[in-house]
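Engineer: I'll drop the sequence and a predicted model, then ask my questions.
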Amino acid sequence: MRNRVAKAIENKAAEDEKLYLISGDAGLGVWEGFKETYPERFLNPGVNEACDVGMASGLALRGYKVVYYNIAPFVIMRPYEQVRNDVCYQELPVIMVGTGSGITYAPAGMTHYVIEDIALAKTMPNLNIFSPCDPIEADAAFAYAYAADTPTYIRIPKNGEPELHKSTNIDITKPHVLREGKDALIIFHGSIVDAVLPACDTLSEKGIEVCAVSNPMVSNISDELAELINKYDSVYVAEEHYEYGGLGTIITDYCNEKGIFKKINKIALKNEYIHKVGNRDYLREHYGISIDKIVKFICSKVEK
C-alpha cells in the first residue's frame, strides 16, 4: 500500500509545483522516482522527527502543500508536541503519512509498533485520521486529504495489500460493506482486514453470517455507520490497536452520545506492553486478534 500512496503523491506533485515531500530518513526504495523528478522538493532532514514536523509546518505557513512521511511511530508519537502546536493548532494543511501501522513491523518490538496512535491523534480536534484497508481506500484518503486543506494523518500497512473494493470511486468518509451478513456486524479499519475477512468466511461455514464493514475515516463516525449498528444485536469492532482509545472507543462514545444502546464488543490489543517476540501472526494469536481468536470470540457471543 505504501507504494500506491507514493505513486499518488508523485502524480500530485506533477500537477502542483507547490507540493513538498519531507521524509524522516524513511522510504528506501519508495521515493527514488520523486527524488529524481523533483529533487528540489524532496527534503530528508534525517532522524529528527520534531525538526521534520517543524519544517513541514514552516513550509505550509509559506503556502506550500506538504507531505511528511515516516514509519508510523515517528509520525504522531515522537513529535507529538510539534504535531499539536505547529500543525494542528495553526490548522495547517500538512498530510502526515505513517507506514507500518499496528504491529506491521513485528518482530522489531515496541519501539516500532504503533498501537496507541489513534488514541493520541484523536485528542487533536481538527486532525482527520484515516486508516485504509486497501490501496483504493489509500488513494481516496490521500485525495481527500489533499483537497481538504486541513491537518491529516494517514496510517498505512506495508504488506502488499490487495484491492478489495469493486470500484475505485468511493467516499472515504463513509463506511464500506465488504461482506454481507445478517447475524452480526464487525467494523474494522486498516491492517486487521486480512484477519477479519477470513474469519468471516470461517464463521459462515459454521452458520454465522457476519457483515464486515471497513470504516477508514477513523475520526468520523457517519450517520450511515450508526444506521448499520442499529440493525444488529451483535456488534464488534476489530483493530490492530489498543482497545482503549481506538475505533472501538470512538464508536462506543458516539453511541452513548446518540442514545444508541448497543454493546460494542472490542476485538483489539489489551492495554499492556508487548513483551513477546515473534512475527505478526504469532503476536496476533497470542494477544487475541488472529483469525482463529476472532472466530472463537464471535462464536461465543452469537446465539445460533
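Structural biologist: Nice, thanks for sending it over.
Engineer: could you use CA atoms for every contact and neighbour count after this?
Structural biologist: OK.
Engineer: what segments of the stretch 151-300 of the chain are helices?
Structural biologist: Read by DSSP state H, counting those that start in this stretch, the stretch 151-300 of the chain holds these helices, from start to end of the chain: 193-205, 223-231, 247-258, 280-287, 291-301.
Engineer: how about the ones you listed, which one is nearest Tyr113?
Structural biologist: Between Tyr113 and those, the shortest separation by C-alpha to C-alpha is 10.6 Å, and it involves helix 280-287.
Engineer: now for that closest one, which elements pack on it?
Structural biologist: helix 291-301 (3 or more C-alpha pairs under 8 Å, 6 or more residues apart in numbering; DSSP states H and E).
Engineer: which secondary structure elements does the helix it packs on contact?
Structural biologist: For helix 291-301, the elements it packs on are helix 193-205, helix 280-287, judged by 3+ C-alpha pairs under 8 Å, 6+ apart.
Engineer: give me whichever of these is most buried.
Structural biologist: The highest mean neighbour count among those belongs to helix 193-205 (a mean of 19), with neighbours defined as mean count of other C-alpha atoms under 10 Å.
Engineer: one step back: need the helices of the stretch 151-300 of the chain in JSON lines (columns: distance to Ile129).
Structural biologist: Conversion of the helices of the stretch 151-300 of the chain to JSON lines gives the following (distance: least, C-alpha to C-alpha, whole Å):
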{"stretch": "helix 193-205", "distance to Ile129": "17"}
{"stretch": "helix 223-231", "distance to Ile129": "16"}
{"stretch": "helix 247-258", "distance to Ile129": "11"}
{"stretch": "helix 280-287", "distance to Ile129": "23"}
{"stretch": "helix 291-301", "distance to Ile129": "25"}
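Engineer: ok, second structure coming up, stack it against the first:
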Amino acid sequence: MRAAFSAALVEAATRDERVVLLTGDHGYALFDEFRKRCPDQYINAGIAEQNMVGVAAGLAKAGFRPIVYGLSAFVPVRVVEQIKIDVCYEKLPVIFTGDGAGLVYSTLGTSHQSFEDIACLRSVPYIDIMSPCDAHELTACMSTALTLQSPVYMRMGKADLGSVHAKAPSLARGELACVQRGQSRVQFIATGSMVKTACTLGAELDVSVWSAPWIKPLDAGQLGALAASSSAFVTLEEHSAAGGLGAAVLEAISEANPVPVLRIGVGERFSETCGSHAHAMREHGLDLASVRARVEPFVDKWTMSDAC
C-alpha cells in the first residue's frame, strides 16, 4: 500500500507542479523517488507538525495543492486544532495522510499507536475521511482526493496484508465497495486492515462483505437500502469502536432503517503489553480467532431470527 502511495504522489506531482509534499521528518525511504523526481515540491517541515499544517494552509491559499504526511498518531491527532482552524474553517484543499494507523506501531506503545484518529476528525466540518483497505483502493482514494476542492484525511495501515481488489474500484464519493457476496441477510462492513478478516469470516459464514474506503461521508442512501434488505450489520475496524466506522454506520441508519449493529474495534483501553502487530491485535481482540468468537454467535442469532 505504501508503494502505491509513493507512486501516486510522484504521478500527481509530475502531472501538476502545484502539488507539494510536506512531511514532519518522516518517510525518508518512502519519498526517495519523489525527492529525486520533484525536489522543488518537497518540504521537510521537521518535528513541528502544528507549524507544518499552518504552512500547508498558506500554500493552499496561494494556489498550491499540499499533501501533508505524518504518522497518524501525530497527523491528525496532534494537530486537530490546526486542521480545524487553519484548513477546515476555510475549506482549503489540503490532503492529510496518516501512516501507521491503528496498532501497527505496536512496539512503540500508546504514544505511536493510533486508534482515535477517525473519531478526532469526524465531527470537524468539511473534511472527508478515507480509509483504503489495499493498494487498489488507495490509488482510487488518492485520485479522488486530488479532485476535491476541500480538506481530506486518508489513514493508512503500514502492515501490507495484500490485495482485496483485482483493480482500483470505481466508486462515487462515500460509496461502499462490495468485495464478496454471501447468502446471509447479515452484512459485514469493514475498513482498512479489517477487510481481510471480514473476507475470511464472510466466506466461512456465507456473509457478504463490503469495504468502506470512505468513513466520512458515507452514502446514506446506499446504507439505508442495504439495511432495508438486511437483518443485521457487523462493522470491523482497526480503530476504536467508539467514534469510528461502526458509529458512523449506526448514525447513518438510525432514523431510516435501523438494524442491530455489532461493532468490532478497539475497546475502552490502551495497550498494556509490548510485542508485534499480531500480538497487539490479539491483545485488543482484533485477531481472527477473537473476532470469530464474537461474530459467529451474532450471525447465528440474526440468521435464526430470519428463519422465524
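Structural biologist: It's in. Given the structure is predicted, the values throughout are model-derived calculations rather than measurements.
Engineer: thinking again about what came up before, right, so of the helices and strands packed on helix 291-301 of structure 1, which gets closest to Thr104 of structure 1?
Structural biologist: For Thr104 of structure 1, the closest of those is helix 280-287, at 6.6 Å, according to C-alpha to C-alpha.
Engineer: quick one: residues contacting the aligned residue in structure 2 for Glu116 of structure 1.
Structural biologist: Under the alignment (TM-score structural alignment), Glu116 of structure 1 pairs with Glu116 of structure 2. With contact set as C-alpha atoms under 8 Å, 6 or more residues apart in numbering, Glu116 of structure 2 has these partners: Val77, His239, Ser240, Gly243, Gly244.
Engineer: and the gap between Glu116 of structure 2 and Lys158 of structure 2?
Structural biologist: Separation of Glu116 of structure 2 from Lys158 of structure 2 (C-alpha to C-alpha, to the nearest Å) stands at 16 Å.
Engineer: and if you look at Thr273 of structure 2?
Structural biologist: Separation of Thr273 of structure 2 from Lys158 of structure 2 (C-alpha to C-alpha): 20 Å.
Engineer: contacts for the longest strand along structure 2, please.
Structural biologist: Assignment by DSSP state E gives strand 232-240 as the longest strand of structure 2. Contacts to strand 232-240 of structure 2, defined as C-alpha under 8 Å, 6+ apart, come from residues 101-103, 114-119, 185-195, 198, 227, 244-246, 259-268, 286, 295, 302.
Engineer: repeat that for stretch 121-131 of structure 1.
Structural biologist: The set of residues external to stretch 121-131 of structure 1 that reach it, using C-alpha under 8 Å, 6+ apart, is 76, 84, 88, 91, 118, 141, 150-156, 189-190, 215-219.
Engineer: excluding its backbone neighbours, what's nearest Ala252 of structure 2?
Structural biologist: Distance criterion C-alpha to C-alpha, 6 or more residues apart in numbering; nearest residue to Ala252 of structure 2, sequence neighbours excluded, is Ala220 at 5.7 Å.
Engineer: thought that neighbour was touching Leu250?
Structural biologist: No. Counting by C-alpha atoms under 8 Å, Ala220 of structure 2 stays clear of Leu250, with 10.6 Å between them.
Engineer: settle it for me: which of these two has more neighbours?
Structural biologist: Between Ala220 of structure 2 and Leu250, Leu250 has the larger neighbour count (other C-alpha atoms under 10 Å), namely 20 against 17.
Engineer: which residue in structure 1 aligns with that one?
Structural biologist: Residue pairing (TM-score structural alignment): Leu250 of structure 2 is matched to Thr252 of structure 1.
Engineer: nearest residue to the middle of structure 1?
Structural biologist: Ser131 (1.9 Å; C-alpha atoms, centre = their mean).
Engineer: what's the distance between Lys35 of structure 1 and Tyr89 of structure 1?
Structural biologist: According to C-alpha to C-alpha, Lys35 of structure 1 and Tyr89 of structure 1 sit 30 Å apart.
Engineer: kindly apply the preceding question to Glu239 of structure 1 instead.
Structural biologist: Counting by C-alpha to C-alpha, the gap between Glu239 of structure 1 and Tyr89 of structure 1 amounts to 28 Å.
Engineer: of those two, who's got more company?
Structural biologist: Residue environment comparison for Glu239 of structure 1 versus Tyr89 gives the larger neighbour count to Glu239, 25 against 15, counting by other C-alpha under 10 Å.
Engineer: what residue of structure 2 takes the place of that one?
Structural biologist: Residue pairing (TM-score structural alignment): Glu239 of structure 1 is matched to Glu237 of structure 2.
Engineer: number of nearby residues for Lys263 of structure 1?
Structural biologist: Close neighbours of Lys263 of structure 1, defined as other C-alpha under 10 Å, add up to 12.
Engineer: mind listing what it touches?
Structural biologist: Residues near Lys263 of structure 1 by C-alpha under 8 Å, 6+ apart: Ser234, Val235.
Engineer: again, only this time at 10 Å
Structural biologist: Contacts for Lys263 of structure 1 (C-alpha atoms under 10 Å, 6 or more residues apart in numbering) come out as Asp233, Ser234, Val235, Tyr236, Thr252, Cys255.
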